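>>> Please find the sequence and the predicted model below.
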Amino acid sequence: MSITGNLRQRLGPRKRAVQTMLSNKVPQFIGAANFFHLNGAFREEQAAVAAGKKKHLEGELDHSNRMFLRRSVHRIEKGLISQPRRDTFAADYIGRTVETAVSFQEILKQDDPGELKWASDVLNRYFEATQNSTDRRIGAARERWLSVGVKDSDNGVGDISGNACELAPFEQPQLSDAADRYQSLTAIAYHRRSVRWFEDKPVERELVEEAAAVGLTAPSACNRQSFRLLVVDDEDLRKRVAEVPMGTAGFSHQIPAMAVLIGQHRGYEHERDRHAIYVDGGLFTTGFILALEGLGLNTCCINWPELKSKNERIRDLIDLDSDERVIMMIAIGYGVPNQLVPRSHKRSVSAVVQWA
């Protein structure tokens, strides 16, 4: 006898009530159990996560996974600052890290010498710190690194402030004039509003890149920063891209530049991290839009709807790999002076912050 029949027999006089309950609740339960399989809204996300895992694994195996390198170097840095620091750590992945760093040398020399110097300086510091380790994996990786490791990695590269230095763990200095800096930051944050009407004036690319540099100071999962920012300023393409998301009707035609933030699942080997691209993307965006405001530009953050039709349409306009997902879009331009903007009153601190 079925579960439904057993319940009806046991409850006797309450048969009608139970029948009503079962007719309402059992389909809901069945639907919940199979929701991700039957509801097409999640299939594209699942496919992207699966594609990202595949790219991650293949890249790790052939030492071509840049996100694996970034994550590994970050993990090594955390080991270097541990208190107390162990003689042996990172042994299970140091060999693959060295091989990946070696394979990326020539690419990073051209593409991002700062990343190359960071990996090199941290690995050099690591092998100094683990000299007393008896783990043969570390010894083999040390020999490999010393034989083919990066030579003269400085190339005039410094930290994010442009100061020439070793790109490895360092002593954090106190922030000077912290109170004044806080006031400047809050002034920019309070001034920024979603602006939808822009002057017919091009957006300087160098200003967008300066703002992106601020956005990239945001924390991310193991410092992977597994996303890219596509800024569309071609007149024809930006109009078509701006029409795709919901919420741009009536003003999409006059947006001077549309930034598309694209997450890349390839940075993650586990499906448990499938939301990391959205967390990291949001952290990047906050600094990015505040920096744009400080540079005299205005922005409007545009939500991306998870609809198959929208995903298909945006893929017809811009190149997206199988593991890439649009996180959001950001309209950028010089706002028309004295325009009305929504007040968008924010929730109070007391309504949001709780203490336990």
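Looks like it arrived, so ask away.
>>> contacts, neighbours, all on C-alpha from now
OK.
>>> my guess is Thr100 is in a strand, correct?
No. Counting by DSSP: H, G, I helix; E, B strand; the rest coil, one finds Thr100 to be helix, located in no strand.
>>> Please pull up the helix or strand immediately following the helix or strand harbouring Lys55.
For Lys55, the host element (DSSP states H and E) is helix 43-61. Downstream of helix 43-61, the next assigned helix or strand under DSSP H and E is helix 66-80.
>>> could you give the angle of that next one to helix 43-61?
70 degrees (axes from the mean of the first three to the mean of the last three C-alpha atoms, to 10 degrees).
>>> buried ones in helix 66-80?
66-74, 76-77, 79-80 (16 or more other C-alpha atoms under 10 Å).
>>> Also stretch 259-276?
In stretch 259-276, counting by 16+ other C-alpha under 10 Å, buried: 259-269, 274, 276.
>>> Rebuild the residues you listed as TSV, extending it with distance to Lys54.
TSV is the format used below for the buried residues of stretch 259-276 (distance: C-alpha to C-alpha, whole Å):
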residue	distance to Lys54
Ala259	28
Val260	24
Leu261	22
Ile262	18
Gly263	16
Gln264	12
His265	10
Arg266	8
Gly267	10
Tyr268	10
Glu269	8
Arg274	13
Ala276	17
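>>> picking that back up, can you add distance to Gln354 and give the buried residues of helix 66-80 back as CSV?
CSV is the format used below for these (distance: C-alpha to C-alpha, whole Å):
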residue, distance to Gln354
Arg66, 39
Met67, 35
Phe68, 36
Leu69, 38
Arg70, 35
Arg71, 32
Ser72, 35
Val73, 35
His74, 32
Ile76, 34
Glu77, 33
Gly79, 33
Leu80, 34
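>>> Sitting in strands, which of the buried residues of stretch 259-276 do you find?
Judged by DSSP state E, the buried residues of stretch 259-276 include 259-264 as members of strands.
>>> Would you mind putting the residues you listed into JSON lines with distance to Ile302 alongside?
JSON lines is the format used below for those (distance: C-alpha to C-alpha, whole Å):
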{"residue": "Ala259", "distance to Ile302": "10"}
{"residue": "Val260", "distance to Ile302": "10"}
{"residue": "Leu261", "distance to Ile302": "11"}
{"residue": "Ile262", "distance to Ile302": "13"}
{"residue": "Gly263", "distance to Ile302": "15"}
{"residue": "Gln264", "distance to Ile302": "19"}
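>>> next up, a second structure to put side by side with the first:
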Amino acid sequence: MKPRRDLFGKEYITETIDSFEAIWNLGKDDKANPQIKWFYDVLNEYFSTINLSHPVIATEEARFKRIINEMPSTAFKTQTAKSIPYHRAKQPVNNVNYAQFYDLCKQRRSVRWFLDKPVPRELIDNAILAANQAPSACNRQPFEFRIFDDPEMVKKVVQLPMGTSGYGHSIPVMIVLVGNLDAYFDERDRHVIYIDASLASMSFMLALESMDLSSCSINWPDIEARESKMHSFLNLKPYQRPIMCMGIGYPDPDGLIAYSEKRPLHQIRKYN
């Protein structure tokens, strides 16, 4: 909020402190977890700037202090950088210009022919770290990457989606992106896992390209029989849904890539 109001959040601060107390107690041995630090820092900043004269705010501030004092931690209190809102202008500016980024986007194409060459897990993890910087509703990050690089496991999972029968044998690493609906409590948000996972997937694929790896996004069919097979294969929870699959690896320089002409600008955008 700009400018910040003297009093805000009183309608849900009690629920927030309830959640904080549960997480703080559960994470008693994991106080270095950056998300617990973020939770702590935001609430600490909130109570240091809010008008404490309101009885609900005063009550919850006292409860927040009691939770901290009853189970103190030094895991991050000595850190000077706080996980609170900051001014974008004060952050380092990336020197990637538009032309370079556009070239990377054009370079990324669906590759279906890969080299028989192991993909280092470190590179996959690097791409996932980049993917996790993608925006997600309320920063819930309601997805996870299920990665298969064992050849026998890849042979099994590559058969679960449709459309892989001509090139599936070439895929060295198969990924299933899974959405977690337990991050939400209202039916209005049931579609959010698809939006957030898609945003993360695009960042993931671009990150792969920057490391000389390629990918092929594979549609997940909304067919009950295949849903059941994937749930069984991945041992998914009732609240989890497969979002999409993806084959990744080092591109075979002799393999052809389908030429995909994109629609012209005037067909895909309208102002006002």
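Structure received. Just so it is clear, the model here is predicted, and its values are computed rather than measured.
>>> hang on, the earlier thing: pick the one among the ones in strands among the buried residues of stretch 259-276 of the first structure closest to Arg228 of the first structure.
Nearest to Arg228 of the first structure out of these is Ile262 (C-alpha to C-alpha; 5.3 Å).
>>> from memory the closest one sits against Leu230, does it?
Yes. Assessed by C-alpha atoms under 8 Å, Ile262 of the first structure is found in contact with Leu230 at 7.5 Å.
>>> what do these two both touch?
Common neighbours of Ile262 of the first structure and Leu230, counting by C-alpha atoms under 8 Å, 6 or more residues apart in numbering, are absent.
>>> Could you say which helix or strand holds Asp196 of the second structure?
With elements taken from DSSP H and E, the one containing Asp196 of the second structure is helix 192-210.
>>> For Asn155 of the first structure, the count of nearby residues, please.
By the criterion of other C-alpha atoms under 10 Å, Asn155 of the first structure has 11 neighbours.
>>> same question, Arg140 of the second structure
Per other C-alpha under 10 Å, the neighbour tally for Arg140 of the second structure reads 13.
>>> Next up, the contacts around the aligned partner of it in the first structure.
Under the alignment (TM-score structural alignment), Arg140 of the second structure maps onto Arg224 of the first structure. Taking C-alpha under 8 Å, 6+ apart, we find Arg224 of the first structure in contact with 67-68, 70-71, 267.
>>> after superposition, how close is the longest strand along the first structure to the second structure?
In the first structure, with assignment by DSSP E, the single longest strand is strand 324-333. When the second structure is overlaid, strand 324-333 of the first structure sits 0.7 Å from its aligned residues on average, using mean C-alpha distance after the TM-score superposition for the first structure.
>>> angle of that strand against helix 276-294?
10 degrees.
>>> Helix or strand next in line after strand 324-333 of the first structure, which one?
helix 349-352.
>>> Can you give me the stretch of the second structure that that following helix aligns onto?
Aligned using TM-score structural alignment, helix 349-352 of the first structure spans residues 265-268 in the second structure.
>>> average offset between the matching stretch and the first structure?
Once fitted to the first structure, stretch 265-268 of the second structure is off its aligned match by 1.1 Å on average (mean C-alpha distance after the TM-score superposition for the first structure).
>>> for the residue nearest the centre of the first structure, what are its contacts?
Closest residue to the average C-alpha location of the first structure: Asp280 at 3.2 Å, with C-alpha atoms, centre = their mean. For Asp280 of the first structure, the contacting residues are 218-221, 225-226, by C-alpha under 8 Å, 6+ apart.
>>> Give me the buried subset of those residues.
Buried among the contacts of Asp280 of the first structure (16+ other C-alpha under 10 Å): 218, 220-221, 225-226.
>>> For Gly59 of the first structure, state which of the residues you listed is nearest.
Closest approach between those and Gly59 of the first structure, by C-alpha to C-alpha: Ser226, at 14.1 Å.
>>> ok, that closest one to Asp236 of the first structure distance?
To Asp236 of the first structure, Ser226 of the first structure is 28 Å away according to C-alpha to C-alpha, to the nearest Å.
>>> burial count for the residue mapped onto Ile327 of the first structure from the second structure?
The alignment partner of Ile327 of the first structure in the second structure, by TM-score structural alignment, is Ile243. By other C-alpha under 10 Å, the residues close to Ile243 of the second structure number 21.
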